[in-house]
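> Predicted model and sequence follow; I will ask about them next.
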Amino acid sequence: MSVEYIITALVGAAAGAGGGYVLHNYISSKRVEGAKDLADRILEEARKDAQAERKEYMLQAQDEILVLKKEVQDEYKDRDKDVKKREAKVQEKEERLETKTDKLNQKDSELVALEKRLSRHERSLTEKEEQLDQMTAEQNHKLEEISGLTAEEAKQRLLTEVESQTRHESAKMIRQIEMEAKETADRKAKEVLASAVQRYSGDFVAENTVAAVTLPSEDMKGRIIGREGRNIRALEAATGVDLIIDDTPETVVLSAFSPLRRQIAKMALERLISDGRIHPARIEDVVKKVEQEMDVKLREIGEQATFDAGVHGIHPDIIRLLGQLQYRTSFSQNVLQHSLEVSSLCGIMAAELGLDQKKAKRAGLLHDIGKAVDHEIEGPHALIGADLAKKYGEGKDMIHAIAAHHEDQPPTTILAVLVQAADSLSGARPGARKELLENYVKRLEELEGIATGFEGVAKAYAIQAGREIRVMVDSERVDDDQTHILCKDISQKIEENMTYPGQIRVTCIRERRAVGYAK
């Protein structure tokens, strides 16, 4: 190719490129103008649509405003009516208040007038009281001059006379009321108690704290003691008793506070003596066998006691405890025999009163069951017995009767009172219990001292082994009615200050003697 051809081609290409650019610019300007016209038309249409919608919204808003305005006007009218009604009511109340105010003002004026009249009356009364006080003072002064006593002295004398007269009248009333009450209660109680005591004739068994075992020969003492005392030590250790071997011929004394242990030791020693083989191992075997036999014997004794009392259905453990009471004493009175007595007395009194005789006998038989174990358990034997009765399924009445027979609990049932009374009867009957002479004399002296400590008592004598005290009163200082009060006071003080079985009868005697001499 030549250079000219190339140049011509290049010029042609440049011219084509320029024409294409011009053509492109023309077409682009035409498109822009068309887009502007279209956009103007769209905007114009949008403006028209917006104005139409605006008018439409304006019209709707005006309609809603009119509706709301009407509603507000209606509500205002209703409220206006309510306000007018309330105003009318308020006005009516104001009128009534004004009427009441007028009435109150009228009453106030009346009260003021009444207060003025009362003030005048008070002043008048005050003046009259002053005049009366003055006249009373003058009269008192004249009376003091006439009687020779001051007002205080006269008042004291009057009070003394009134007190004396009142005590005299109260003593009469007390005496009359008590006599009326006792006409029926005392008669019936005495009949029941007397019948129970007369119908019961029980034995009395006295136990000591020692038991004697007779030996076949004097040589047996050495065999009982054993080499270096080993036999006697083994026997004391196994039985819990003290063996006393002294110069008493052919006798060994067993000493123990527990009659049960003493009995076991006595039986064991008698068997060892009859057997002849006495050494520590043999002693232990014999004591064990005797204890087993004693356990069987206790059950037999308990069963016999329940049979004698006519009581059935008792727990076997309680029967064994009843057997142990055979070897327990209280104030030298055998506890099992005492329990049988109480059972019998309870049954007799229950029959007289129309109560359950079997239940009464059962309560009387079991009332001292706690004494079988009171050396092992701390506490009053009545409460211990109640716990045992509860443990072995006795009823609530039975448990309470056992617990209350010594006032450890206040008696609240007739059965408890029956057991309490029967227990006192059994312990208080002649010969039932023994006490040391020293304590006996001390109790009598204390009894007489309580009685002579009262004003108006001349002498006091304890009789009937301390079951009764007779009080001689000074007839010049104590009248008949005061004697009755004095008797009650002495009885109450004896109850508060002394401990004694049964009851003590207090008899106050007042007599007037006239002595003359014929010459």
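Structure received. Just so you know, these numbers come straight off a predicted model, no measurement behind them. Numbering: from 1, shown residues only.

> use CA for all of it now, contacts and neighbours both
Fine.

> Tell me where this protein has strands.
Listed in chain order, the strands of the chain (DSSP state E) span 210-214, 242-244, 251-255, 329-330, 333-334, 457-463, 468-473, 505-509.

> Thought A416 was touching H400, still the case?
Yes: shown here, H400 and A416 form a contact pair, counting by CA atoms under 8 Å, at 6.7 Å.

> Who has more neighbours out of the two?
A416 (28 against 24; other CA atoms under 10 Å).

> Measure how far the lengthiest helix in the chain is from the centre of its chain, please.
Taking DSSP state H as the criterion, the chain has its longest helix at helix 3-147. Counting by CA atoms, centre = their mean, to the nearest Å, helix 3-147 is centred 70 Å from the centre of its parent chain.

> same thing with stretch 135-150?
Put simply, stretch 135-150 sits 59 Å off its chain's centre (CA atoms, centre = their mean).

> Give me the contact list for that stretch.
Outside stretch 135-150, the residues within contact range by CA atoms under 8 Å, 6 or more residues apart in numbering are A151.

> Likewise for stretch 250-270?
With contact meaning CA under 8 Å, 6+ apart, stretch 250-270 is reached by 207, 209-218, 221, 235, 239-246, 283, 286-287, 290-291, 294, 324, 327-328.

> Pull out the buried members of those residues.
Listed as buried from those are 207, 210-211, 213, 215, 221, 235, 239-243, 245, 283, 286-287, 290-291, 294, 324, 327-328; burial here means 16 or more other CA atoms under 10 Å.

> Please compare the first structure with the one that follows:
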Amino acid sequence: MTVWEWLWPTLTAAGFALLGFWGHALYVKMRDRAEHRAAGDLLREARRDADMVRKEAELSARDEWIRGREQIEAEMKARQQVLTAAAERLARQDERIEREEQRVAEQAHELDRRRGELDTLRAELEGQRDELSRQLAEARERLEGLAHLSAEEAREELLKRLDAELEIEHAARLRKAQEEARVTAEQKAREILTGAIQRYAADQVADVTTTAVHLPDESMKGRIIGREGRNIRALELATGVTVIIDDSPELVVLSSFDPIRREIARVVIERLMHDGRINPVLIEEMTDKVTQDVDALILQAGEEAVEALRLAPVPLEILQLLGRLKYRTSFSQNVLRHSIEAAHLAGMMASEIGLDPVIAKRAALFHDLGKAVDHEVEGRHAEIGADLLNKAGESEVVVAAVREHHDTPQPESAYAALVAAADAITAARPGARAETTGLYLKRLEDLEAIAKAEPGVVRSLAMQAGRELRVFVEPTEVDDATAIQLARRISKNIEESLDFPGQIKVTVIRETRCVEYAR
């Protein structure tokens, strides 16, 4: 074999090998270039997606910021309105206080004037007494000279006459002293009560058996009703209230005699509207959660009442019962606010008459505690409350005051009478309680009937919404002394027969009219 015979195939193979290597390298280079191009496309697409996500996030954050700012502005506006209303109330209270101070100054001036008149009258009486002594001496001399009586006989005759005159004068002075004592006692009591009421002023809001819930728009009524009424049935079943949806624009009315149930239903509806989802399952879950929240609010209301009066710690079960009074009404008067107001007044009056204001506040705050459970436990609310306080370890003085504050039995402690007075003040002032027309007219008829049952009474009139009773008597059958006894007897009968707030003034009028015609 020659050299070219084996060299040629070798070179040919080497050439093909080089050609194959170059082709493979070219293929690898083209493949890498295609992969880099694809990677670049992916990177650009990823960057576009990232830019879109970033822009969406910025838009979402901006919308959230705008909503938060609007919410904060609304809250600030509401707080500004509350502060404005509070400032107006304080201004009105300052005006009332200034008027009361002016009235007290005028009363003080009137008392000074009357004191001067009494001093003048006293001087006149002393002069009359001296003149009477002189006249008696002269009468004694004349009797001895004219009647030819002995000194002893003249003395006996004179003493008889003096006894008769002194009896008349004694009766007149006794009647005057009784009248002055009554006026003085009434004036002192009025000053104490006026001072206590001046130093404490509380707003009262009349609660009713319905609660109105405002809706954002009319379409919310259909969502509350639900398909085929499923949502409204679930709401009524879960909360125990009646949901009234009528033609009132953007308004839903909740009706129930239990104010706690109404409050739970109101909060549930507001939270459902805020959440946006309304369905039977969510209604049940929301009701359970709101019930727990309301229980916490009840406890908080009891704690706030105790803290507002600065009293010593109260057991947990008493705080819960006290907080329930926030949702309890009596004659449309909120019982918790009524109890707090009575506690303030009792404490102020206790300080004026020398009693312990802390005990008076505590007894007045708890005096209606039985109303929190009187629909669950039989008996009078005063007895129920006293038993609950006794079980909780409250002091005997407070328990007795709560038990006796309605004068059944008669109060044995000054604190019970003080609580009864504070209770009557808060209940009797105008606007504190609501009274139906039927009950009002019945009370007036009973007042007039009690007076007409007495002998010698011609006519009786109930005046000033039942705060005063005027009794007209026959002058030939009733004299002045009997008229005084008649007024006392009618007052006693009213106290024993009727339940009334505050006091009733009984005035007996005895007059004689003589009529003649000129023809």
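That came through fine. Keep in mind that this is a model prediction, so the values were computed, not measured.

> returning to that earlier point: among the buried ones among the contacts of stretch 250-270 of the first structure, which are in helices?
Per DSSP H, these map to helices at 221, 235, 239, 283, 286-287, 290-291, 294, 324.

> Could you tell me where the longest helix of the first structure falls in the second structure?
Using TM-score structural alignment, helix 3-147 of the first structure lines up with nothing in the second structure.

> Check stretch 457-464 of the first structure too.
Counting by TM-score structural alignment, stretch 457-464 of the first structure corresponds to 457-464 in the second structure.

> Which residues does the matching stretch contact?
The contact list for stretch 457-464 of the second structure (CA under 8 Å, 6+ apart) reads 444, 447-448, 451-452, 468-474.

> So which of those residues wins on neighbours?
Of the contacts of stretch 457-464 of the second structure, with other CA under 10 Å as the count, A451 tops at 28 neighbours.

> Do I have it right that that residue meets V473?
No: using CA under 8 Å, A451 of the second structure makes no contact with V473, being 10.1 Å away.

> Not counting sequence-adjacent ones, nearest residue to A401 of the second structure?
Among residues not flanking A401 of the second structure along the chain, A416 sits closest, at 4.0 Å (CA to CA, 6 or more residues apart in numbering).

> show me the contacts for that neighbour.
Contacts for A416 of the second structure (CA under 8 Å, 6+ apart) come out as 400-402, 404-405.

> Could you export those as a markdown table, including distance to G116 of the second structure?
As requested, the contacts of A416 of the second structure are exported to a markdown table (distance: CA to CA, whole Å):
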| residue | distance to G116 of the second structure |
| --- | --- |
| A400 | 46 |
| A401 | 43 |
| V402 | 45 |
| E404 | 44 |
| H405 | 42 |
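
> isn't P249 of the first structure right up against P216?
No: assessed by CA under 8 Å, P249 of the first structure is found out of contact with P216, at 10.2 Å.

> farthest pair in the contacts of stretch 457-464 of the second structure?
Taking CA to CA as the measure, the contacts of stretch 457-464 of the second structure span a maximum distance of 22.3 Å, between L444 and E474.

> Quick check: the gap between H338 of the first structure and R328 of the first structure.
Distance, H338 of the first structure to R328 of the first structure, using CA to CA, to the nearest Å: 10 Å.

> What of L68 of the first structure?
Per CA to CA, L68 of the first structure is found 112 Å from R328 of the first structure.

> Residue in the first structure paired with L254 of the second structure?
Residue pairing (TM-score structural alignment): L254 of the second structure is matched to L254 of the first structure.

> For that match, grab the count of nearby residues.
For L254 of the first structure, using other CA under 10 Å, the count is 22.

> Repeat that for the one 10 residues further on.
The tally of other residues near I264 of the first structure (other CA under 10 Å) stands at 21.

> Helices of the stretch 301-450 of the second structure, start to end?
For the stretch 301-450 of the second structure, the helices defined by DSSP state H, counting those that start in this stretch cover 316-324, 335-353, 357-365, 381-391, 396-404, 414-428, 437-452.

> Looking at the strands of the first structure, spot the one closest to L23 of the first structure.
The closest approach between L23 of the first structure and any of the strands of the first structure, judged by CA to CA, belongs to strand 329-330 at 152.6 Å.

> The closest one vs the second structure, mean deviation?
For strand 329-330 of the first structure, the mean deviation from the second structure after alignment is 0.8 Å (mean CA distance after the TM-score superposition for the first structure).

> Now do that strand: distance to the chain's middle.
Chain-centre distance of strand 329-330 of the first structure: 32 Å, with CA atoms, centre = their mean.

> Can you tell me which of the helices of the stretch 301-450 of the second structure is most buried?
helix 357-365 (a mean of 26; mean count of other CA atoms under 10 Å).

> Mean distance of that helix to its aligned residues in the first structure, please.
Compared with the first structure after fitting, helix 357-365 of the second structure deviates on average by 1.0 Å (mean CA distance after the TM-score superposition for the first structure).

> Find me the equivalent region of that helix in the first structure.
Residue span in the first structure matched to helix 357-365 of the second structure, by TM-score structural alignment: 357-365.

> Contacts for the matching stretch, please.
Stretch 357-365 of the first structure has contacts (CA under 8 Å, 6+ apart) with 306, 309-311, 339-340, 342-348, 350-351, 398, 401-402, 415, 418-419, 422-423.

> one more time with 6 Å
In this structure, residues lying in contact with stretch 357-365 of the first structure by CA atoms under 6 Å, 6 or more residues apart in numbering are 311, 339-340, 342-343, 346-347, 350-351, 398, 419.
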